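Whatever this is, show me its structure:
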Amino acid sequence: MPYRSHIFAAAVSAVFCQSVGATEVTDQRGQSLSFDKPAARAIFLPMPAASTYMAINRSEHGIAGMNASSAVAMRDGILGKLFPGYAKIATNITLGAGTAANVESILALRPDAVFQWAAAGDDALAPLERTGLKVLGMRYGSQEDMAGYIAMMGQVAGKPERAQELVARQETQRRQIEAALAGVASQERPRVLYLARASDTFRVAGKKSYNDFTIRLAGGENIAADTPSSTTVTIEQILTWNPQVVLLGNFDTVMPADLYADPRWQGVEAVRSRKVYRMPLGGYRWDPPSQESALTWIWLADLLHPQRAGIDLRVSMRGWFDFLYGYALSDDEIDTILFAPENRRSAGYDRLLVR
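As a prediction, this is how the structure comes out:
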């Protein structure tokens, strides 16, 4: 099957059957649920999910509860400005950090749909399902997984065509980047390390992680590719790997200046060449999969291969924000999303900025 057909098959892995007065939605576990009307009080336990649903709806309405970490990203990023009603959405739906469901709090919100990671397993999903709630499992890891749950969200929201357009736009952008970097030889791919955490431990993204996919798509070599999808490593291992580029994730507070000043990192090529970058924060964090992932790909491809990528990041950001949110970004807002003050001292970043 050609890849373009394959990704759209994945996008509709939630199989939709229309009947009089009802819509059948098959989630990413293969479980079928019937909806008489679009969900009006959906709950999202996975962190990236609420902002994606907002993009599909172009509104914060229809969300009764979301992960507290999702609200933090909205508060610290631009989505809180676009959809200020986010602050009224309940965030007490988990048991502490993570995605374990607080069933009692969720029931009190009277939801008509609950989204949870399918990989959480029956122990996590069954307590919700035993209450009679409609629980939809989402899969995480690949672009195909994301395409599937975007399509599923679109059907639950009553906006399947918009969800399919989002999936199609991402696929078009992916193809454009693949074509631009098709001639990059293996020895020309910089050794890239993504750090989900670096303040108290070093947590990296290995094989079958979304960050691995992003790094490879953007023309890099994930130096942690032989490790599990998420694992903790020592500084000694990082020194052995000697990455040429380091990406700092948005689930931590560490900035490039912290690594530049850390004596332990002075022997790392990425520090010596000033190629440590904090990943942007737009409508959601740009390191995990989201409605803005195409912008992550463009941003990283531009940093790794500025002479080949050939896609204007700032123009792309304006186009994507108009499509996703109906919002016209200012130059100052783009620079804020790109962490201009924090990244300006890193190599090649000035050309992405205007201030």
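
Please count neighbours and contacts with C-alpha atoms only from this point.
OK.

residues contacting the residue nearest the centre of the chain?
In the chain, the residue lying closest to the centroid (Cα atoms, centre = their mean) is Pro289, at 2.5 Å. Going by Cα atoms under 8 Å, 6 or more residues apart in numbering, Pro289 touches 48, 143, 146, 210.

Repeat that for Val135.
Contacts of Val135 by Cα under 8 Å, 6+ apart are 113-116, 125, 128-129.

Helices - which of these land there?
125, 128-129 (DSSP state H).

could you dump the residues you listed to CSV with neighbour count and distance to Asn102?
Output for those, formatted as CSV (neighbours: other Cα atoms under 10 Å; distance: Cα to Cα, whole Å):
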residue, neighbour count, distance to Asn102
Leu125, 21, 11
Leu128, 21, 9
Glu129, 14, 13
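
ok, so of those, who is nearest Thr214?
Leu125 (29.2 Å; Cα to Cα).

right, and the pair among the contacts of Val135 with maximum separation?
Ala113 and Leu125 (12.8 Å).

about what we covered before: relative to Val276, which of the ones in helices among the contacts of Val135 is nearest.
Closest to Val276, out of all of the ones in helices among the contacts of Val135 and judged by Cα to Cα, is Leu125, at 39.0 Å.

OK, contacts around the closest one?
Taking Cα under 8 Å, 6+ apart, we find Leu125 in contact with 116, 118, 135.

what about the second one, how many neighbours?
When you say that, I think you mean Ala118. A total of 18 residues lie near Ala118 under the criterion other Cα atoms under 10 Å.

got it, and Glu104?
Glu104, neighbours per other Cα under 10 Å, totals 12.

Could you find the closest non-adjacent residue to His305?
Using Cα to Cα, 6 or more residues apart in numbering and skipping residues adjacent in sequence, the residue nearest His305 is Gly219, 7.3 Å away.

quick one: the strands in the chain?
Ranges of strands in the chain, per DSSP state E, are 16-19, 22-26, 32-35, 42-44, 63-66, 113-117, 135-138, 191-197, 202-205, 221-222, 230-233, 245-248, 276-278.

Tell me if I'm right that Ser70 and Thr52 touch.
No - assessed by Cα atoms under 8 Å, Ser70 is found out of contact with Thr52, at 10.5 Å.

my read: Thr227 touches Gly206, true?
Yes - applying Cα under 8 Å, one finds Thr227 in contact with Gly206, separated by 4.8 Å.

Between those two, which has more neighbouring residues?
Between Thr227 and Gly206, counted using other Cα under 10 Å, Gly206 has the larger neighbour count: 22 against 15.

Here is a second sequence; please produce its structure as well for comparison:
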Amino acid sequence: MNRRALLKALGSTMLLTGGVLPPVVFSQTVPNVTSPLFHVFGTLPEPVEIKRVFAAGAPAGVMLNSLTPKQLLGWPFALPENALPWLSEHSRQLPVVGRLAGRGSTISTEQLLALKPDVIVDVGDVNAHYLSLAQQFSEQTGIPYILVEGRIEDTPEQLRVLGTVLGHQRHGQQLANAAQEILDDIAAKKSAYKGDMPSMYLARSADGLETGAGQSTHSEVIRLVGAENVAGTMEGEQLVRVSMEQVLVWNPDVILTQDVAFYRDVYQNPLWQDIPAVKNKKVVFVPTVPFGWLDVPPSINRLFGALWLSGWLYGVEQKRMVEQLRHLFILYFAFDPGIEALQALITSPVDFA
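Have a look, this model is predicted:
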């Protein structure tokens, strides 16, 4: 049993940093909520008292927009234009308030305090650095800070526990159940599948030579559905630059991309012509609305990617796929895009990018 599984089995709420930082402290009103995925600094208010929630980064923003949109103070990032038609009117109207997490903070401490959040929520990678920052910021401002580990396999627990903490236990459980159904369905398909799994390469950036290394969150969906990530043996948990020579050595059967420029160029680019995925027309553009279905940001939007990619891999009927995706849109984004729009998105996702 790995360390995370062991902690879950024991129901431990200790931090995963060897006890360097204080243990997780949950509000007295939710004493039965314990999870090794959650690291809380400061004392949480009672759920009924939490009215204003600040999302520290993009993954938290997307998750909170589904879980507690009325309490979300605003988006940590500016929504891309192509996202707007796929979101509820409320979500479209939320202001951009900036972020604490990610590649550089875009909000000052003074600006954040002026928003008067009752709690800060961050979702994503957890390490000693992020734990220390969360602790320091909570101590500096007096605002409780919830840091949640963000692996896709843990999405049901993330939603269930966060829903309970923020006073939306029923809705959180509903979202968690839907996430678990997707994960269970994928696991069943993997178990029943008897064919050979294709090797896949995630081509990020316009030249296609950026990809997710090893255990990177950027390639989690590929691993989840059971395909072979050709970059899976590379060390690291982030994005890496690779050479064309390395891609040729990997020789992937399928190339996944969310970059329009790369997708439109790859079949004419002589550098890529000897790759099986290119020769066999298996360069697949992954939908990106309202957010990237693979990794941008790495939040609940990846459930859409997992559902879609597993359906593509295991031959799920398009009608069934559209029904499932429509259900997810309604549940997670409070918006019904309709069958025709989803069919068009599945058929030609690059047109909506």
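
who touches the longest helix that the first structure contains?
In the first structure, assigned by DSSP H, the helix with the most residues is helix 160-180. The contact list for helix 160-180 of the first structure (Cα under 8 Å, 6+ apart) reads 4, 7-8, 11, 56, 147, 150-155, 217-218, 291, 293-294, 297-298, 301, 308-310.

which of the residues you listed count as buried?
7-8, 11, 56, 147, 150-155, 217-218, 291, 293-294, 297-298, 301, 308-309 (16 or more other Cα atoms under 10 Å).

Take those residues and keep only those in helices.
Per DSSP H, those map to helices at 7-8, 11, 56, 147, 150-155, 217, 293-294, 297-298, 301.

Which residue in the second structure aligns with Ala257 of the first structure?
Taking TM-score structural alignment, Ala257 of the first structure has Arg264 as its aligned residue in the second structure.

dump the residue contacts of Thr253 of the first structure.
So Thr253 of the first structure contacts Ser199 (Cα under 8 Å, 6+ apart).

List the contacts of the closest residue to Gln18 of the first structure other than its chain neighbours.
Nearest residue to Gln18 of the first structure, sequence neighbours excluded (Cα to Cα, 6+ apart): Glu24, at 6.5 Å. In this structure, Glu24 of the first structure makes contact with 15-18, 32-35, judged by Cα under 8 Å, 6+ apart.

swap in Ala328 of the first structure?
318, 321-322.

conserved subset of those residues in the second structure?
Retained in the second structure: 318, 321-322, out of these (criterion both residues aligned by TM-score structural alignment, their matches' Cα atoms under 8 Å).

Quick one, which of those are buried?
The neighbour count (16+ other Cα under 10 Å) marks 318, 321 as buried among these.

Make TSV from the kept ones among the contacts of Ala328 of the first structure and add distance to Leu195 of the first structure to it.
Listed next are these as TSV, based on distance: Cα to Cα, whole Å:
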residue	distance to Leu195 of the first structure
Arg318	28
Phe321	27
Asp322	30
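
Which one of the kept ones among the contacts of Ala328 of the first structure is nearest to Asp252 of the first structure?
Nearest to Asp252 of the first structure among those, counting by Cα to Cα, is Phe321 at 24.9 Å.

Residue in the first structure paired with Leu325 of the second structure?
Per TM-score structural alignment, Leu325 of the second structure is aligned with Met317.

on that earlier part again, quick one: which of the contacts of Pro289 of the first structure is nearest to Ala101 of the first structure?
Pro48 (15.7 Å).

what number of residues lie near Pro127 of the first structure?
14.

which non-adjacent residue is nearest it?
Val103 (7.3 Å).

what do you get for Ser216 of the second structure?
Glu237 (3.9 Å).

Surely that neighbour is in contact with Thr217?
Yes - counting by Cα under 8 Å, Glu237 of the second structure touches Thr217, with 7.0 Å between them.

Tell me which of these two has more neighbours.
Shown here are Glu237 of the second structure and Thr217; by other Cα under 10 Å, Thr217 has more neighbours (25 against 15).

can you pull the contacts of that one?
By Cα under 8 Å, 6+ apart, the residues touching Thr217 of the second structure are 151, 237-238, 295, 298.

My understanding was that Ala224 of the first structure contacts Arg191; is that so?
No - contact between Ala224 of the first structure and Arg191 fails when scored by Cα under 8 Å: they sit 9.2 Å apart.

Next, count neighbours for Leu313 of the second structure.
15.

Trace it over to the first structure, please.
That one, Leu313 of the second structure, aligns with Leu304 by TM-score structural alignment.

any idea how far Ala90 of the first structure is from Ala157 of the first structure?
Ala90 of the first structure sits at a distance of 19 Å from Ala157 of the first structure (criterion: Cα to Cα, to the nearest Å).

do the same with Lys208 of the first structure
Distance from Lys208 of the first structure to Ala157 of the first structure, by Cα to Cα: 29 Å.

Check Ile238 of the first structure too.
Ile238 of the first structure is 44 Å from Ala157 of the first structure, by Cα to Cα.

So these two - more neighbours on which side?
Ala157 (22 against 17).

Just list the residues touching that one, thanks.
Residues counted as contacts of Ala157 of the first structure (Cα under 8 Å, 6+ apart) are 38-40, 56-57.

Tyr140 of the first structure and Gln155 of the first structure: what is the separation?
The value you get for Tyr140 of the first structure to Gln155 of the first structure, if Cα to Cα is used, is 19 Å.

Quick check: buried residues in stretch 119-137 of the first structure?
In stretch 119-137 of the first structure, counting by 16+ other Cα under 10 Å, buried: 124-125, 128, 133-137.
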